[in-house]
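Asks: Sharing a sequence plus its predicted fold:
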Amino acid sequence: MRIALLSYSTKPRGGVVHTLALAEALAALGEDVTVWTLARGGDEGFFRPVDPRVRLSIVPFPDAPGESVGERILRSIAVLRSAFTPEAYDVVHAQDCISANAVDRCVRTVHHLDAFTTPELAACHERAIVRPYAHICVSAAVAAEVRTGWGIDATVIPNGVDYVRFATARRSLSRGRYVLAVGGIEPRKGSLDLLEAYALLADPDVRLVIAGGETLFDYREYRARWEKRAAELGVTPDVLGPVAHDELPSLMASAAAFAFPSTKEGFGLAAMEALAAGVPVVTRDLPVLREVFDGAARFASDPAGFARELRAAMVGPDPEPGRALARRYTWTAAAERHRAFYRSVSVSRTSRD
């Protein structure tokens, strides 16, 4: 099969990590795979090297100073649409609402559902659910949301995790003891709750480290609120920003605990990577995260709960339940299930035509 996987960015966000790992696993199975994406901010490639068996079509997308979020969304769709060549592929698989809007007919992975206030983004989100002819979700909880909201039955294919990369990462003591969060400072990541939890933790020997943060959206107002609240609480987290691909496993493996207070997730790939690294995880008590992590992580619903569970997680953690869970999710298995799904929907479409 000639397969096109479409993403909206070259930056290290969860959906982009998923796209590249899936593409490489499909190529390893012998499939002809091309990844299409927009090169934002002058990028000439992805945030990490990509298996040469995967073809890359990286469409230039220069910055436009003063552009609003809505304008950026519409321009993103238009630029990718004008460059993409759907006739070259047997399967077109979009991984986000921007790339799904840039093509007329596609398979769509719905990683998680959001409620957007920007009109252009809300419309993009809606079209990217109703227009694709077939749907995949990375968890049963998100599939249930899609069914309830739109009457669409999605096939559940969980993420994989690069287990060996994180399980074999070298620990470092250079940063001292710290709680790690990955994903930057933004509303969906529950950053304000994490800040409150860290203040309640009240352990001067434990620092809060926040990595990541590449995003299409403008969270400057939220970041300002977060910084103001940090000053009020008298805490100074270590905000790293984007971390190099090769440095992330060691940063993860060296943490005393991994905090995952997201308010919306489809699977929780970063938390699964932390478990692979042998790090205890405390995550928000959401149906999707109960589905994925129950028995291998601790759960909390508010800052006080996060502080309590983080404190407990850092006392004599047993890494084996988490490692055992992470070992179950392989990209090879995910690719095999995707390939079977592509074949089944292709047969279904042919029979209808």
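Replies: Arrived safely. Numbers count the residues shown, from 1 in each chain.
Asks: C-alpha from now on. contacts and neighbour counts both.
Replies: OK.
Asks: Give the buried residues for stretch 237-251.
Replies: For stretch 237-251, the neighbour count (16 or more other Cα atoms under 10 Å) marks 237, 241-243, 248-251 as buried.
Asks: With stretch 340-353 instead?
Replies: Quick answer for stretch 340-353 (16+ other Cα under 10 Å): 341-342, 345.
Asks: for stretch 308-323, same thing?
Replies: In stretch 308-323, counting by 16+ other Cα under 10 Å, buried: 309-311, 313-314, 319, 321-323.
Asks: which one of these sits closest to Thr85?
Replies: For these, the residue nearest Thr85 by Cα to Cα is Arg323; the value is 41.3 Å.
Asks: sorry, back to before: out of the buried residues of stretch 237-251, list just those in helices.
Replies: Using DSSP state H, the subset of those located in helices is 248-251.
Asks: One more to weigh against that first structure:
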Amino acid sequence: MTVTFFIPGDFPPTTGAIVFDTQLAEQLRSLGQDVTMAPVAGAHPGPDAAARASARELWRAHRGRRPDDLPVIDGFCLYAFDGLEEHLQRAGAVGMVHHLMSLEPQLSEAERDCFAAIERRVLPRLARIVVPSETTRSDVLAALAVPPKAVDVVTPGIAQAARSIGSGGRICRLLAIGSLIPRKGHDTVLRALAGLPDLDWMLTICGDGGIDPAHAAALQSLVEETGLADRVVFAGACAPDQLEALWRNADIFVSGSRFEGYGMAVAEAVRRGLPLAVTKGAAAPEVIPNEGSVIVDSGDFVQLSKGLRRLVFSLPLRQALAEAAWQAGRAFPTWAEQGTRFAKLLTAS
């Protein structure tokens, strides 16, 4: 079997979707499959003219060179293939839908309608839709006229990782991971922490600030307005070694995300045995262990602040939640397991 992954070319390699695609591609190669990566140029997921042109050019080149190859299209660049539905159907294309863009909470009604229209045109023509969680599968089946047997769940694998040991100091170190975009809810976290001036804590936010510079600037302004400038570090898109050090020395993982199709950062925090203070939108329900987490409604910075106060104040509570998270993380599948499952699905397509 030969496979080509079409991926959004403007996404950083550390983006969860790209990690998902590249990890599955590596696992397919380890199983003896011939795999090619085809980055689609232009802006994604809302495709501009360059993205649409790139999708068509890559598709023509791909089908001319490898007509028997199985195309796998990442869900964030799939919108650039609008208008190619018949070609996708004839080729038996597979879509990797991390979540439906029409469900993004920060979009305008017109933007959601535009994404939803493309989803209705393109997704039902795919031979198979692969999603990262049962929650996303339910969303797809509720929104689109596709048969249930055409939608399969392949959760991301979670690499083996050392257990977080914590800072071991007087200051409680909090870690948040996610691009500086509205959906990630870093503003909720900052407003929650603004209510804890009497406690000793530091927050590091690891995430790309170049995707939405205006929102990144707004977060910086919020830090200044709330008097948190000496307690919050914007670390940017962290290199692997830098991120590993942050994971190792963190005391609490925090997320205010409003919507995730799976929640890879939360899953890794669980795998590493970190206590969580998160919103319900930070990950699919099956990812967040009730016993190892403080969980509040999306956008509710008041309750998140109350939960963080308990965690920052009480080392015994953090230790209890950390152990519960560590035990829950043992059940997460590896990339090798998920690569094998994905290969079987492609063979059946």
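Replies: Done, it's in. Here the structure is a predicted model, which is why all the values come from computation and not from measurement.
Asks: one step back: can I get the buried residues of stretch 308-323 of the first structure in a markdown table with distance to Thr19 of the first structure and secondary structure?
Replies: Shown next, in a markdown table, are those (distance: Cα to Cα, whole Å; DSSP: H, G, I helix; E, B strand; the rest coil):
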| residue | distance to Thr19 of the first structure | secondary structure |
| --- | --- | --- |
| Glu309 | 32 | helix |
| Leu310 | 31 | helix |
| Arg311 | 35 | helix |
| Ala313 | 32 | helix |
| Met314 | 33 | coil |
| Pro319 | 28 | coil |
| Pro321 | 27 | helix |
| Gly322 | 24 | helix |
| Arg323 | 23 | helix |
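Asks: From those, pick the one nearest Ala230 of the first structure.
Replies: Nearest to Ala230 of the first structure among these: Leu310, at 18.7 Å, using Cα to Cα.
Asks: Now do the same for the closest one: its match in the second structure.
Replies: Using TM-score structural alignment as the criterion, Leu310 of the first structure maps onto Leu308 of the second structure.
Asks: From what I see, its match and Leu276 are in contact.
Replies: No - assessed by Cα atoms under 8 Å, Leu308 of the second structure is found out of contact with Leu276, at 9.2 Å.
Asks: Can you say which helix or strand has the counterpart of Glu26 of the second structure in the first structure in it?
Replies: By TM-score structural alignment, Glu26 of the second structure lines up with Glu24 in the first structure. Secondary-structure assignment from DSSP states H and E places Glu24 of the first structure in helix 14-28.
Asks: what does that helix contact?
Replies: Identification of contacts with helix 14-28 of the first structure by Cα atoms under 8 Å, 6 or more residues apart in numbering yields 5-10, 32-35, 50-51, 53-54, 95-96, 111, 159, 269-270, 331-332, 334-336, 339.
Asks: Helix or strand next in line after that helix, which one?
Replies: Heading C-terminal from helix 14-28 of the first structure (DSSP H and E), you reach strand 32-40.
Asks: quick one, whatever helix or strand comes next after that following strand and strand 32-40 angle?
Replies: Using DSSP H and E, the helix or strand that follows strand 32-40 of the first structure in sequence is strand 55-61. Orientation check (axes from the mean of the first three to the mean of the last three Cα atoms, to 10 degrees): strand 55-61 of the first structure against strand 32-40 gives 20 degrees.
Asks: The helix or strand that strand 55-61 of the first structure is followed by vs the second structure, average distance?
Replies: Remark: after strand 55-61 of the first structure, the chain's next helix or strand is helix 69-83, criterion DSSP H and E. In the superposition with the second structure, the average deviation recorded for helix 69-83 of the first structure is 3.9 Å (mean Cα distance after the TM-score superposition for the first structure).
Asks: by contact count, what packs against the helix or strand just after helix 69-83 of the first structure?
Replies: Per DSSP H and E, helix 69-83 of the first structure leads on to strand 91-94 as the next helix or strand towards the C-terminus. Packing partners of strand 91-94 of the first structure (3 or more Cα pairs under 8 Å, 6 or more residues apart in numbering; DSSP states H and E): strand 2-6, strand 107-110.
Asks: for the next helix or strand after strand 91-94 of the first structure, packing partners?
Replies: On the C-terminal side of strand 91-94 of the first structure, the nearest following helix or strand under DSSP H and E is helix 97-101. When contacts are defined as 3+ Cα pairs under 8 Å, 6+ apart, helix 97-101 of the first structure packs onto helix 69-83, helix 119-130.
Asks: who's in contact with helix 97-101 of the first structure?
Replies: Contacts with helix 97-101 of the first structure, where a contact means Cα under 8 Å, 6+ apart, come from 6-8, 73, 76-77, 80, 94, 106, 108, 124-125, 127-129, 132.
Asks: go with 6 Å
Replies: Residues from elsewhere that reach helix 97-101 of the first structure (Cα atoms under 6 Å, 6 or more residues apart in numbering): 6-8, 77, 94, 124-125, 128.
Asks: Rebuild those as JSON lines, extending it with neighbour count.
Replies: What follows is those, written out as JSON lines (neighbours: other Cα atoms under 10 Å):
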{"residue": "Leu6", "neighbour count": "29"}
{"residue": "Ser7", "neighbour count": "26"}
{"residue": "Tyr8", "neighbour count": "26"}
{"residue": "Ile77", "neighbour count": "20"}
{"residue": "Ala94", "neighbour count": "29"}
{"residue": "Cys124", "neighbour count": "23"}
{"residue": "His125", "neighbour count": "21"}
{"residue": "Ala128", "neighbour count": "25"}
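Asks: Pick out whichever of those residues sits closest to Ser351 of the first structure.
Replies: Of the contacts of helix 97-101 of the first structure, the one sitting nearest to Ser351 of the first structure (Cα to Cα) turns out to be Ala94, at 22.8 Å.
Asks: residue in the second structure matching that closest one?
Replies: Using TM-score structural alignment, the partner of Ala94 of the first structure in the second structure is Ile73.
Asks: I figured Asp297 of the second structure hits Thr279, correct?
Replies: Yes - with contact defined as Cα atoms under 6 Å, Asp297 of the second structure and Thr279 form a contacting pair (5.4 Å).
Asks: Between those two, tell me which one has more neighbours.
Replies: Between Asp297 of the second structure and Thr279, counting by other Cα atoms under 10 Å, Thr279 is the more crowded of the two (28 against 15).
Asks: Since that was my last question, I'll sign off now.
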